[in-house]
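> next come a sequence and a model predicted from it.
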Amino acid sequence: MVITKNGLVLGATAVTLTTIAFTGLGIHSRGQALFKESPKELVDEVWQIINRQYVDGTFNQVDWQATRKQYLNKSYSSKQEAYKSIREMLKKLDDPYTRFMDPEEFKNMQVDTSGELTGIGIQIGLDEKTKKLTVIAPIEDTPAFKAGVLAKDIITNINGKSTEGMDTNQAVSLIRGEAGTKVKLTILRNGQRKDFEIARAKIEIHPVKFSQQKTPIGNIGYIRLNQFSANAGKEMQAAIKALEQKQVPGYILDLRGNPGGLLFSSVEIARMWLNSGTIVSTKDRQGEQEREVASGRALTNKPLVILVNKGSASASEILSGALQDNKRAVLVGSQTFGKGLVQSVRPLDDGSGVAVTIAKYFTPNGRDINKHGIDPDIKVELTQKQEQDLWLRERDKLGTLKDPQFAKAVEVLGNKIAGRSITNTAAGK
């Protein structure tokens, strides 16, 4: 397996409300023409992809050969019947990240990678432990964000329909719709139910925001990265270069609420901060390991503090884990989400697609963060009220000294800058 620019996915949920890209990995035996004849052959195509690529050679203790026989012995009169069987077949793996997308869902997924979509602006997925439909994070400045939806909210109903037993594709289909129309979500948060009626809108996502912030330790560079989309690297590069021209003495990189996205984007951005060392390694079911390393072309070596929280997932965890393990950055905030699996996405001949978990990833020190997440070096926990005030009611305080996690990051950065200055001075004598 090779990690390529166009290849692999690290969305917090890897569902169609997050960023996903295609992979060249797939079936290498028979020609695709064989799969254009009938719905049954589409079922077999998906089975073959899982058989060749799935990360666990035991298929999570499922008899995959018997599963093939079960579903190929059925008769299919339509593609819709085949789609239903494919979803049933994949559900046996008990892996919320391996999933089938019908043509409409697959098309929506492709739109997401472009950085523009129509909807309410949330990333969702099935919690691996509870199997409940859960909000990973609302996208900043979107209808869901402004309405007050938060990371870790459990979606119990969509337009009055229970989400019990509902997969993420079904949920996405219900939540998405034309701009200007509304969707009603019932949320369970800390045991309390809340209803949100949210108007859908056309959403343009600019993943990077940056500024020069005046603080007690001087003017510092503040960069907020919302999502690892296809253009995140280009925007991050522009942000760093602009702040370097202003000669800031250090940086705070804010990954809070960032649900992940494209693997190549996280590696690309890590190389902007890290001059040498491993960034991430992946291991497939054969135990074959691939590594991504720094390229010696970091844009800055100035002190760096990274802000993380429970909404920082997947590609965010790769970036923060790489910089933490290489002692390039200090992490401040709360424990991250904990998603350490890699998916590839395969387009199918009828316009549908399938996402397959093909590998686990590890931080440079070999940490498997799946389900646990990354622990910050310095914990600064916020109460629910503090989070709601900061992210919703008093948005202008985010990334200022009235933001407790940011304030702590400034303090830590000040110590790093002072330490670096002393070291440089001593070396110069």
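Perfect, I can see it now.
> contacts and neighbour counts: CA atoms only from here.
OK.
> list the buried ones in stretch 380-392?
Within stretch 380-392, the residues that count as buried by 16 or more other CA atoms under 10 Å are 380, 382, 388, 390-392.
> same check, this time on stretch 301-310
302-310.
> the stretch 201-350 of the chain: helices as residue ranges?
Ranges of helices in the stretch 201-350 of the chain, per DSSP state H, counting those that start in this stretch, are 232-245, 263-273, 315-325.
> just checking, what packs against the last one?
Where contact means 3 or more CA pairs under 8 Å, 6 or more residues apart in numbering; DSSP states H and E, helix 315-325 is packed against strand 260-262, helix 263-273, strand 278-283, strand 330-333.
> looking at these, which is nearest to Phe59?
Evaluated over these, closeness to Phe59 peaks at strand 278-283, with 15.8 Å, by CA to CA.
> please enumerate residues in contact with that closest one?
267, 270, 289-294, 318-319, 322-323, 326, 359-364 (CA atoms under 8 Å, 6 or more residues apart in numbering).
> the structure to be compared is supplied as follows:
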Amino acid sequence: MGFMHTKVFRLGFSLLVTIWLVLGTLVQPAVALTGEQKLVSEVWRIVNRTYLDETFNHQNWAAVRQKALEKPLQDNRAAYGAIQNMLKSLNDPFTRFLDPEQYRSLQVNTSGELTGVGLQIALNPDTGKLEVVAPIEGSPADKAGIRSRDRILKIEGTSTENLTLDEAATRMRGPIGSLVTLLIERDGEGETEIRVTRDRIALNPVVSELRVSPEGTPIGYIRLTQFNANASMELAHTISSLEKKGAAAYVLDLRNNPGGLLQSGIEIARLWLDSGTIVYTVNRQGIQGSFEAFGPPLTEDPLVILVNQGTASASEILAGALQDNGRAQLVGETTFGKGLIQSLFELSDGSGLAVTIAKYETPKHRDINKLGIKPDKVVSQEPINREKIGTQADLQYQAAVELLGKDSVVAGKV
């Protein structure tokens, strides 16, 4: 009996040892990921959860993560490189990584406002110097007398010689009411130091003017340069102002407008439409969401929209919505064809990730990605200077005015 007991005990003990060994191979302590690896994993997870194409460009997405993490990543730069390689495998130029500098810059461009001095700046390709393209009208820089073509040599005593555009812009931004000292060089005047008080700068994407057609019709000409957070409100003010001045027809210029915020495009479509669908969105589950117009529009006057190959994204949503609802006629060239919607994600280290999460279709269910929207009246044109936009040299604008001058269009109140 004692023997049996010992035998059972030994069997029991060996069983425990076996179980412990088996479990031991399964429950290995997880190797802690480094900060750089965590960032790569964070990007992988966001794409895994939200990306439009559930085949991830016909590849094993888990294997892509494994490959990205198999080599040690020494620093953030190495992590950024691994992320970019991972995203490249999706073959989607719109799903992209933004380092902290690029992410901040994109936020400023779409937010519709910033706090700073109010300068558009560029690096002169010939001299490499930081140059003023133009001061924003009414901004602190404008009031301080800074002019177009001025060279900015120093910001707060720091030479701008080795600064990137983003670095220079960041140094000029700051809290409202704070001062920044700029050393400016101007042709014929040498160097001068200018102190500027920072303030809130509204980025107005709307340019407008009341014009008269050859037939005597007052036409409201509106150029929209991007769909930022201010665009809808600024456009509403512009339409109301032009209505009071007696506009009887409109030309909305969306040429070379690269898009911006989806919501902004939807809100602007609502300014023109009484009712109807504006756009359908389709995600990877195939679920269709839709955005509707609920009226009343700010004007029912005839409308012609100018489009070209640089008309993209939110511009195409707006143009497609107004064309499909019979509210506007399109003049110009077939649009760019970006029918994909991105969402922007902020990552743990201050960098950002733009991910294609859905595609859109026009009210008549046209999928315009890579196809674009064809105008009602095709008018080709060589690129022209900004000063010539809306003049006799602007063939597309002239064609729009001619279209509005036809009795049928004005009478029909398209």
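That came through, no problem. This structure is a prediction, so every number in the text was calculated from the model and none was measured.
> circling back to that earlier point, please identify the most buried of the helices of the stretch 201-350 of structure 1.
Counting by mean count of other CA atoms under 10 Å, helix 315-325 has the highest mean neighbour count of those, with a mean of 27.
> which part of structure 2 matches that helix?
Under TM-score structural alignment, helix 315-325 of structure 1 corresponds to residues 314-324 of structure 2.
> average offset between that stretch and structure 1?
Averaged over the aligned pairs, stretch 314-324 of structure 2 sits 0.6 Å from structure 1 after superposition, using mean CA distance after the TM-score superposition for structure 1.
> quick revisit: in TSV: the helices of the stretch 201-350 of structure 1, plus distance to Leu398 of structure 1.
TSV is the format used below for the helices of the stretch 201-350 of structure 1 (distance: least, CA to CA, whole Å):
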stretch	distance to Leu398 of structure 1
helix 232-245	18
helix 263-273	23
helix 315-325	19
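> Arg87 of structure 1 -> structure 2?
Aligned partner of Arg87 of structure 1 by TM-score structural alignment: Gln84.
> for its match, what are its contacts?
Contact partners of Gln84 of structure 2, counting by CA under 8 Å, 6+ apart, are 96-97.
> now it: how far from Gln59 of structure 2?
16 Å (CA to CA, to the nearest Å).
> could you do Gly12 of structure 2 as well?
Using CA to CA, we find Gly12 of structure 2 at a distance of 48 Å from Gln59 of structure 2.
> likewise for Gly24 of structure 2?
From Gly24 of structure 2 to Gln59 of structure 2 the distance is 33 Å (CA to CA).
> what do you get for Phe336 of structure 2?
Distance of Phe336 of structure 2 to Gln59 of structure 2, computed by CA to CA: 28 Å.
> compare neighbour counts for these two and give me the winner.
Phe336 (24 against 12; other CA atoms under 10 Å).
> find the residue at the geometric middle of structure 1.
In structure 1, the residue lying closest to the centroid (CA atoms, centre = their mean) is Gly260, at 2.2 Å.
> still on that earlier bit, any idea which of the helices of the stretch 201-350 of structure 1 gets closest to Asn370 of structure 1?
Across the helices of the stretch 201-350 of structure 1, closest to Asn370 of structure 1 is helix 315-325 (CA to CA), at 9.9 Å.
> helix, strand, or coil at Val410 of structure 2?
Secondary structure assignment for Val410 of structure 2 (DSSP: H, G, I helix; E, B strand; the rest coil): helix.
> count the neighbours of it for me.
Other residues close to Val410 of structure 2 by other CA under 10 Å number 17.
> so what does the residue nearest to the centre of structure 1 match up with in structure 2?
Gly260 of structure 1 maps onto Gly259 in structure 2, with residues paired by TM-score structural alignment.
> one more: Gly414 of structure 1?
Taking TM-score structural alignment, Gly414 of structure 1 has Gly405 as its aligned residue in structure 2.
> which stretches in the stretch 151-300 of structure 2 count as strands?
Using DSSP state E, counting those that start in this stretch, the strands of the stretch 151-300 of structure 2 run over 151-155, 158-159, 179-186, 190-197, 199-202, 206-212, 218-224, 249-253, 276-282, 288-293.
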